[in-house]
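A.B. asks: Sharing a model that was predicted from the sequence below.
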Amino acid sequence: MHSSVLARALVTLGLLGNLALPLDAQQTDYVLGPRDVFTITVWGPGGVSERFTVETDGTFTFPLLGRLKAGGLSVRQLQDELTAQLRDGYFKDPRVTVVVDEYRSQQIFVTGEVKSPGTYTLTRPMTVVEALALAGSTTANAGNVALVRRRIDGEASKAPVTRTGDELKEIRVDLTALQEGVLANNPVLQDGDTVAVPRAAPVYVFGHVGRPGEYTVGRDATVRQILSLAGGVSQRGAAGRVKIIRMVNGSEQEIKAELDDHVQPGDTIVVPERFF
């Protein structure tokens, strides 16, 4: 999939712009975890404003209230909990805000055919398409799917997951559908998830061309472009009878090809011999 194509789709859907939402709009659904740093402000007479760090056990110590749980709570849930407890004997009508200052607890990994693979911090609920945008979108060699790999035991992986197994769940995301604006399968990522974008399957060229073989091409490549990569149709080749052999729902189909038809990863292009 060409990176420019997916990038244009992201802009069209308004997803890239969402990355610049105000902090208060981004943070309220963020789930706190160990090592996150946040500021609690209690507004009004006698109010306080102080920074706290979530300890490894998911708690922190707040004046007046003592040891409180933060890990596993969203920012909004912590605000509501603090408001309720402070109202119970300390403030008549407290207004409490919680703002995350440093995101340290949650991360995801983006690997494979993206421009900037690496580790990314989860600063808010993030979907696959937003993670790909952070990674600079896909490269020209990317296939049509992204794979979300997640541990089924609920534990967060500390490094990119490069294999599958009984302990892992793998979610397939159709990048072509995302490009077309179909967001039904655009899962929200969890701490420790790996988003892997495999390289596109090659296209095979056989028959009467200059250089038969396999070629890795972008998603929008045409029969004409691939035949050019393969050295063109030879003098004995029949350019008007080119066919594509394609697997559809597990069965092989033979399609009469026009030179401007788009190919799909895994297609086989066959150029037969001329009759005379």
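C.D. replies: Thanks, I have the structure now.
A.B. asks: C-alpha only now, for contacts and for neighbours.
C.D. replies: Will do.
A.B. asks: From Ala84, how far out is Asp93?
C.D. replies: Taking C-alpha to C-alpha, to the nearest Å as the measure, Asp93 and Ala84 are separated by 10 Å.
A.B. asks: Geometric centre of this structure: which residue is closest?
C.D. replies: Val128 (2.7 Å; C-alpha atoms, centre = their mean).
A.B. asks: ok, that residue touching Asn186?
C.D. replies: Yes. Val128 is in contact with Asn186 according to C-alpha atoms under 8 Å; the separation is 5.8 Å.
A.B. asks: Name the residues that touch the lengthiest helix in the chain?
C.D. replies: Scanning the chain for the helix with the most residues, using DSSP state H, yields helix 75-87. If you take C-alpha atoms under 8 Å, 6 or more residues apart in numbering as the criterion, helix 75-87 is touched by 27-32, 65, 70, 93-99.
A.B. asks: what about versus this one:
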Amino acid sequence: MIRVMPRHGQRRRHPIAARPALASLGLAATLCVSLGACTPGTDLHEVPSYDPHSYVLGVDDQIRVITYDQDQLSTDFRVDAGGKVAVPTLGNLQAAGLTTAEFAAEMTQALEKQKLLRHPSVVVEIVAYRPVSILGEVARPGEYPYRPGMTLLTAIAASGGYTYRAFEGYAYVVRQEGDHTVTGRLSPGDFVKPGDAIQVYERHF
């Protein structure tokens, strides 16, 4: 029987010698998962739920005003940085924080107050919403157009899907609520709000 002896100064590694290290790594991973220490964003709270039917206008929204039988008062507008819309003959009208129906009522009242029309009929609809920003572990990070009824999952799909490193349980979101900003956790089935900035985490294991 021929034995191959290790050369001088070379230590022979036995397969069993690697087992304690692998066992320790496996134990660490188990503890990490069971304790939640390796799950990103565990200290985040759920952001307030968003109802797409209760949407209020915000900065950079593009709206279309239709005033029946008044072509000069029927056009598209963009909500400016001050939350207002510059309407010909009416001046700057507050739009941010109002629903489309509320803004239509405000414009109707302004037309009547200035006696420009006796019985104006105004309808307001949204042409383009504020975009949604999707960053982190997605295939194509960037800004994407908001679509009514968009959820976190459909927003991720719009950005090309998760990367292989992505944590898919939830995402971090920065959201504008009225005159203040909130941050928190967004689950896959939660509705996305126009203007949301979403960060998809990298998983640790």
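C.D. replies: Great, that's in hand. This structure is a prediction, so every number in the text was calculated from the model and none was measured.
A.B. asks: if we can go back for a sec, which among the contacts of helix 75-87 of structure 1 count as buried?
C.D. replies: Among the contacts of helix 75-87 of structure 1, those buried by neighbour count (16 or more other C-alpha atoms under 10 Å) are 27-32, 70, 94-99.
A.B. asks: Tell me how many other residues surround Asp101 of structure 1.
C.D. replies: Neighbourhood size, Asp101 of structure 1 [other C-alpha atoms under 10 Å]: 13.
A.B. asks: Just the closest of the contacts of helix 75-87 of structure 1 to Ala142 of structure 1, please.
C.D. replies: Of all those, Ala142 of structure 1 sits closest to Tyr30, with 30.5 Å by C-alpha to C-alpha.
A.B. asks: Give me the spatial nearest neighbour of the closest one, chain neighbours excluded.
C.D. replies: Spatial nearest neighbour of Tyr30 of structure 1, excluding adjacent residues (C-alpha to C-alpha, 6 or more residues apart in numbering): Arg124 at 4.7 Å.
A.B. asks: Am I right that that neighbour falls within a helix?
C.D. replies: No. Using DSSP: H, G, I helix; E, B strand; the rest coil, the assignment for Arg124 of structure 1 is coil, not a helix.
A.B. asks: what's the burial count for it?
C.D. replies: 20.
A.B. asks: So it sits against Gln26, correct?
C.D. replies: Yes. With contacts defined as C-alpha under 8 Å, Arg124 of structure 1 counts as touching Gln26 at a distance of 5.8 Å.
A.B. asks: Now do the same for Gly169 of structure 2: its match in structure 1.
C.D. replies: In structure 1, Gly169 of structure 2 lines up with Val145, judged by TM-score structural alignment.
A.B. asks: Please list all residues in contact with its match.
C.D. replies: Applying C-alpha under 8 Å, 6+ apart, the residues near Val145 of structure 1 are Arg172, Val173, Asp174, Leu175, Thr176, Val197, Pro198.
A.B. asks: Kindly indicate which of those residues lies nearest Val42 of structure 1.
C.D. replies: The closest of the contacts of Val145 of structure 1, once distances to Val42 of structure 1 are taken by C-alpha to C-alpha, is Val173, at 43.1 Å.
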